[in-house]
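In: predicted model and sequence follow; I will ask about them next.
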Amino acid sequence: MRCWSPADSEIRLCGHGLLCCGAAWAAQDQAVSQLEMNGLRAAFHAEGDRFWIGLPTIGCAACPVPHWVKEFFPVPPWRAAEVGDHDGYLVLEWPEGFDLHSLPIPAYALRRRTARALIVTCRASPQSLADVQLRYFAPQHGVPEDTATGSAMRVLASYWMNRDLNDQLLAQQCSHYGGELYSRVRGELTWVGGRVLPAMVGDTHVS
């Protein structure tokens, strides 16, 4: 499968898209155990009302918080990590219970500073049912903010396990519409799961 951003840029890895595609096939009683996007294969299975994709576990490397971050966020994060190559991800962590909703969406000027998508995160407050919270920004790639980001959850599964959290997480994505994501690290595979609600059902005919 292939996915595009609203700015018509192809998305290298869209976990949300993979999850929804697998759920759509399952709804048609199709036996699907693997999905593929841009050469990356993902395992797939349904479990009750949740659907799961299994992606290769990815590593995170701690790094200093970049000096330019203060240009975009008035309250600075206290930790950072890089994931992947120069256009991979930059994880920024705020203290436990920090209100991620209060962070502004970075301007398109971010592309002058980094090609990495930003994953901002914190441990959830003790009163929350979630373990962690997150938001995802990639204006350089045509996505000012994503609603629910499976690829970011894959990254955070490794990041938070390195920070002494469980190998199973429930995350709240603090976007405008909100999202609830699950993860399980199982050796070489990181499973990302969630519920899928169909928005439209129809048939497409190509002549």
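Out: In hand now; what should we look at?
In: going forward, measure contacts between C-alpha atoms and count neighbours the same way
Out: Will do.
In: so how far is stretch 183-190 off the chain centroid?
Out: Centroid separation for stretch 183-190 versus its chain: 15 Å, with CA atoms, centre = their mean, to the nearest Å.
In: residue closest to the middle of the chain?
Out: In the chain, the centroid-proximal residue (CA atoms, centre = their mean) is Ala152; its distance is 2.2 Å.
In: quick check: closest non-adjacent residue to that residue.
Out: Ile119 (6.7 Å; CA to CA, 6 or more residues apart in numbering).
In: what sits against that neighbour?
Out: 89-92, 134-137, 152 (CA atoms under 8 Å, 6 or more residues apart in numbering).
In: just the ones of those in helices?
Out: The helices, defined by DSSP state H, take in Ala152 from the contacts of Ile119.
In: which of the contacts of Ile119 sits closest to Leu40?
Out: Distance to Leu40, by CA to CA, is smallest for Ala152 among the contacts of Ile119, at 15.7 Å.
In: next up, a second structure to put side by side with the first:
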Amino acid sequence: MHLEFHQVDAFSERPFAGNPAMVYRLQEWLSDGLMQQIAAEHNLAETAFVVQDRSQWQIRWFTPTTEVPLCGHATLASAHVLLEVYNVPSERLEFHSQSGPLSVTREQGRLLLDFPRIDPQPLQQRLPVAEALGCPVVEVLQTKELLVVLESEQAVRDCVPDMAAIAQLPGLGVIVTARGDAHDFVSRYFAPGIGIPEDPVTGSTHCCLIPYWAQQLGKTELRAFQRSSRGGELYCRLEGDRVKIGGYARRVASGTLML
């Protein structure tokens, strides 16, 4: 069996920046175990698999160790591959996922994700978050991840977490964020418990970052930057119970997996 794959740097206009994702367009689903093995073989933060169902697309995402319910950058990468490699004739792609319907459209040269809004809630229990991050924290909130507010962008840059301690905290991972210097806000995302010590650029975490910072800053259109070593810029908008997350994408490799 031969399977075609495409590697895309999402949330970047240039190669070797943003967040790399592997994309497979399948005729039908492979077994869960085989898709997990393929994701482990590529060893990227996410490998996305898409299958067409009439005019819609089913999408699933796998880290090297587990399937996840939502992934922004690999959805952006999948849309880029369908539009630019397979020439799917659409200005709006509809994906169905474990997290419900998702769409991707073009806007001003960027691809725009339409994702569900997630409002973080104050954490009700005392957790050793500051100890795990190795820095003071201003506020801790919770969704499927922990959302930790730090005092400055510099504090986000300087954060050196204890990955073993981070993996013991509840949830999929830990988002650290602060008001930005040149952007409205910045963030980083650590998820060693699901095989991602630090994710370069994470679209899905902005489902909760956007409503949080929209409330803090009193605006619904925001520019964000994920302060990983690769880095990536995101164009964000809050629209009712949805968030729009925009960015660029660049295909850097294509090939064939031979099984």
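Out: Perfect, I can see it now. In this text the structure is predicted, and so the values were computed from the model without any measurement.
In: and the TM-score between these chains?
Out: Once superposed, chain against chain, the TM-score is 0.86 (TM-score structural alignment, normalised by the length of structure 1); 198 aligned residues with a CA RMSD of 2.1 Å.
In: picking up where we left off before, counterpart of the residue nearest to the centre of structure 1 in structure 2?
Out: For Ala152 of structure 1, the aligned position in structure 2 is Thr205, judged by TM-score structural alignment.
In: can you show me the helices along structure 2?
Out: 32-42, 72-84, 129-133, 153-158, 163-168, 206-217.
In: neighbours around Leu82 of structure 2, how many?
Out: 18 (other CA atoms under 10 Å).
In: so who does the corresponding residue of structure 1 for it touch?
Out: Using TM-score structural alignment as the criterion, Leu82 of structure 2 maps onto Trp25 of structure 1. Counting by CA under 8 Å, 6+ apart, Trp25 of structure 1 makes contact with 31-32.
In: so how far is His45 of structure 1 from Trp25 of structure 1?
Out: Distance from Trp25 of structure 1 to His45 of structure 1, counting by CA to CA, to the nearest Å: 11 Å.
In: what is in contact with the two at once?
Out: Joint contacts of Trp25 of structure 1 and His45 (CA under 8 Å, 6+ apart) are Val32.
In: surely the residue nearest to the centre of structure 1 meets Ala138?
Out: No. Contact between Ala152 of structure 1 and Ala138 fails when scored by CA atoms under 8 Å: they sit 11.2 Å apart.
In: what about the alignment partner in structure 2 of Tyr136 of structure 1, how many residues nearby?
Out: Aligning on TM-score structural alignment places Tyr136 of structure 1 opposite Tyr189 in structure 2. Neighbourhood size, Tyr189 of structure 2 [other CA under 10 Å]: 24.
In: with the one 3 residues further on instead?
Out: Pro192 of structure 2 has 20 neighbouring residues, counting by other CA under 10 Å.
In: please apply the same query to Trp94 of structure 1.
Out: Trp94 of structure 1: 18 neighbours (other CA under 10 Å).
In: let me see the ranges of the strands in structure 1.
Out: Here structure 1 has its strands, by DSSP state E, at 34-37, 40-47, 50-56, 61-63, 79-83, 89-93, 117-123, 132-137, 168-173, 179-186, 189-194.
In: before we move on, the earlier item: for the helices of structure 2, which one sits closest to Arg179 of structure 2?
Out: The closest of the helices of structure 2 to Arg179 of structure 2 is helix 153-158. By CA to CA, the value is 6.3 Å.
In: tell me which residues in the closest one are buried?
Out: For helix 153-158 of structure 2, a neighbour-count test (16 or more other CA atoms under 10 Å) marks 153, 155-157 as buried.
In: which residues of structure 1 does it align to?
Out: The aligned range for helix 153-158 of structure 2 is 97-102, by TM-score structural alignment.
In: can you check stretch 228-236 of structure 2 too?
Out: Taking TM-score structural alignment, stretch 228-236 of structure 2 hits residues 175-183 over in structure 1.
In: state the distance from the match of Ala152 of structure 1 to Gly109 of structure 2.
Out: Separation of Thr205 of structure 2 from Gly109 of structure 2 (CA to CA): 23 Å.
In: just give me the match in structure 1 for Gly180 of structure 2.
Out: Alignment note (TM-score structural alignment): Gly180 of structure 2 maps to Ala124 of structure 1.
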